[in-house]
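A.B. asks: using only what follows, build the 3D model:
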Amino acid sequence: MISCVAVLPQPPLVVPELVGGDDPRAAAVRAACVEAAKALADSSRHWLAVGAHPAAARFDAGVSGTFRGFGVDVPVSLSRVNPTAPDPELPLPVLVAAWLRGQADAEDVGVRLVAADSDPARCAHDGAALAGELAGPDPVGLLVLGDGSHRHGDHAVGRPDERAADFDAAVSRALAAADLDALDRLDARLATELGAVGRAPWQVLAAAVRADGRRWRGTRSRTFVPFGVAYHVAVWAPVTG
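C.D. replies: I've put the predicted structure just below:
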């Protein structure tokens, strides 16, 4: 069963070795991510992560990797036991999931990558399947990775887009309130135009939690926009009693 949900961004800047100098904006995002990951580990030492990639893929806990492709050879593993040589080609969400696992001292994390261009119907299907996978009696923390729009203001990675502010404000409200319907309503085409790679994982999350059948509440939520990119951090817990 899903014990807890942590929704986190996936920028390489969460890894301190990849940041040139001591940037307080990066440090703030990193601290919030690690704090949320530790909350997830408090609920279960075993995690399943969902992220987006051009094509769907699955990575089990025996995999290890390195951030060498992002400039520094920082080794990471999806489990405490590391039986394989680091794969330098692992997708960014897998690397970030592995790094967060290590920071929170979790036992292991499997990763399911969904196609970034999945339409909402496909996300609903994948989320229901994920809920079925996690429906057993053992608690599993659900880690959901993805960034908001990269088109905020003068520091935007792409061309600044005035629609980015409203889009990420809606995402922030939905994550704070654990509002599944609001996540379902996110416009896939708009998200693509704004570079919001978290859209598909967030909609998979909504479907998985809906299929889980319990009520959920947000226990913490923050949004950062330090470099023209929106980074959302949220933790959900099931409502008891």
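A.B. asks: use CA for all of it now, contacts and neighbours both
C.D. replies: Fine.
A.B. asks: where's Val7, which helix or strand?
C.D. replies: strand 2-8 (DSSP states H and E).
A.B. asks: so which elements touch that strand?
C.D. replies: Applying 3 or more CA pairs under 8 Å, 6 or more residues apart in numbering; DSSP states H and E, we find strand 2-8 packed against helix 24-43, strand 140-145, strand 231-238.
A.B. asks: what sits against the spatially most central residue of the chain?
C.D. replies: Central residue of the chain (CA atoms, centre = their mean): Leu145, 1.2 Å from the mean position. Each residue near Leu145 by CA atoms under 8 Å, 6 or more residues apart in numbering is listed here: 7-10, 49-52, 93, 97, 198, 201.
A.B. asks: second input sequence below; structure requested for side-by-side comparison:
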Amino acid sequence: MLVAAAVVPHPPLLVPEVAAGAAAELDGLRAACDRAVQSLLAARPDRVVVVSSAPATGPLPASARADLGAYGLPLVLGGGPGPERLPLGAVIATWLLDRAGWAGERKLLGVAPDEPAAVCRELGRRAVGAGRVALLCAGDGSASRGASSPRRPDPRAVSFDDDVAHALGAADTGVLLAIEPELADSVSAAGRAAWQVLAGAAEGAAYESDLLVSTAPYGVAYHVATWALEIGEAAFA
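C.D. replies: Below you'll find the predicted structure:
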């Protein structure tokens, strides 16, 4: 059963060594991510499943290295010895779990950005097996919000992000599953597939939820949220 979940963004600038002199600008976002992961681990999961966008759908190798070499940053953040490299979302999620001191079982699941919602939903259902499972979903919101965004502005981006933030804050699986992949792609929202995996995993249960942060400091939407299985249901987990 899914006992808890956390949603975090994956900007490399979350890592203080990467942000350097600008690290303080993301202090609030970084603290919210730490808080979300700590909340996830407080649910005492038997294992944590990391979900993030990847070139292909499927389990990511435990031997893969969590580094930022693909972004020109020679910084290893954890993971295995390589030579395979984890995709960005899994890199940041691995770093956050290590930062929180998680030494228990973890599995890494990559989801192709063009996977249909129905496939993401089924992946979520399969990700939750026996025991107490927690999901850590890494992915950014729209990168097409305006002139300061790294992608071409799209007039639908801000309302898209507002809808996602509300759904994450309300643990509304129906709204998340209804996100159209084509719209998410148009507004350059990298987190869509991971959010829909979460929705599939959580569907049919009730969760206490909290939207810790929803911000767009560099023209990219970053959402941080926590979901915790309601006490009455957790007793049967």
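A.B. asks: hang on, the earlier thing: distance from the strand holding Val7 of the first structure to the second structure after superposition?
C.D. replies: Taken against the second structure, strand 2-8 of the first structure registers an average deviation of 1.1 Å after superposition, with mean CA distance after the TM-score superposition for the first structure.
A.B. asks: now the angle from that strand to strand 140-145?
C.D. replies: Relative orientation of strand 2-8 of the first structure versus strand 140-145 (axes from the mean of the first three to the mean of the last three CA atoms, to 10 degrees): 20 degrees.
A.B. asks: what span of the second structure is strand 2-8 of the first structure aligned with?
C.D. replies: Mapped onto the second structure using TM-score structural alignment, strand 2-8 of the first structure spans residues 2-8.
A.B. asks: just how off-centre is that stretch within its chain?
C.D. replies: 9 Å (CA atoms, centre = their mean, to the nearest Å).
A.B. asks: what do you get for stretch 207-222 of the first structure?
C.D. replies: Distance, centroid of stretch 207-222 of the first structure to centroid of chain: 14 Å (CA atoms, centre = their mean).
A.B. asks: same question for stretch 99-115 of the second structure.
C.D. replies: Worked out by CA atoms, centre = their mean, stretch 99-115 of the second structure lies 9 Å from the chain centre.
A.B. asks: related to what we said a few turns ago, most tightly packed of the helices and strands packed on strand 2-8 of the first structure?
C.D. replies: Comparing these on average neighbours per residue, with mean count of other CA atoms under 10 Å, the densest one is strand 140-145 at a mean of 28.
A.B. asks: which stretch of the second structure lines up against it?
C.D. replies: So strand 140-145 of the first structure sits over residues 133-138 in the second structure, by TM-score structural alignment.
A.B. asks: mean deviation, the matching stretch versus the first structure?
C.D. replies: Looks like 1.3 Å for stretch 133-138 of the second structure (mean CA distance after the TM-score superposition for the first structure).
A.B. asks: what sits against Arg25 of the first structure?
C.D. replies: Applying CA under 8 Å, 6+ apart, the residues near Arg25 of the first structure are Pro226.
A.B. asks: what about it, distance to Arg68 of the first structure?
C.D. replies: According to CA to CA, to the nearest Å, Arg25 of the first structure and Arg68 of the first structure sit 23 Å apart.
A.B. asks: also Pro160 of the first structure?
C.D. replies: Counting by CA to CA, the gap from Pro160 of the first structure to Arg68 of the first structure is 30 Å.
A.B. asks: repeat for Ser149 of the first structure
C.D. replies: As for Ser149 of the first structure, its distance to Arg68 of the first structure is 25 Å (criterion: CA to CA).
A.B. asks: tell me which of the two has more neighbours.
C.D. replies: Taking neighbours as other CA atoms under 10 Å, Ser149 of the first structure and Arg68 compare with Ser149 leading, 31 against 15.
A.B. asks: mean distance, stretch 30-42 of the second structure to its aligned residues in the first structure?
C.D. replies: Counting by mean CA distance after the TM-score superposition for the first structure, stretch 30-42 of the second structure comes out at 1.4 Å.
A.B. asks: and the counterpart of Ala118 of the second structure in the first structure, what element?
C.D. replies: Counting by TM-score structural alignment, Ala118 of the second structure lines up with Ala121 in the first structure. Using DSSP H and E, Ala121 of the first structure sits within helix 120-133.
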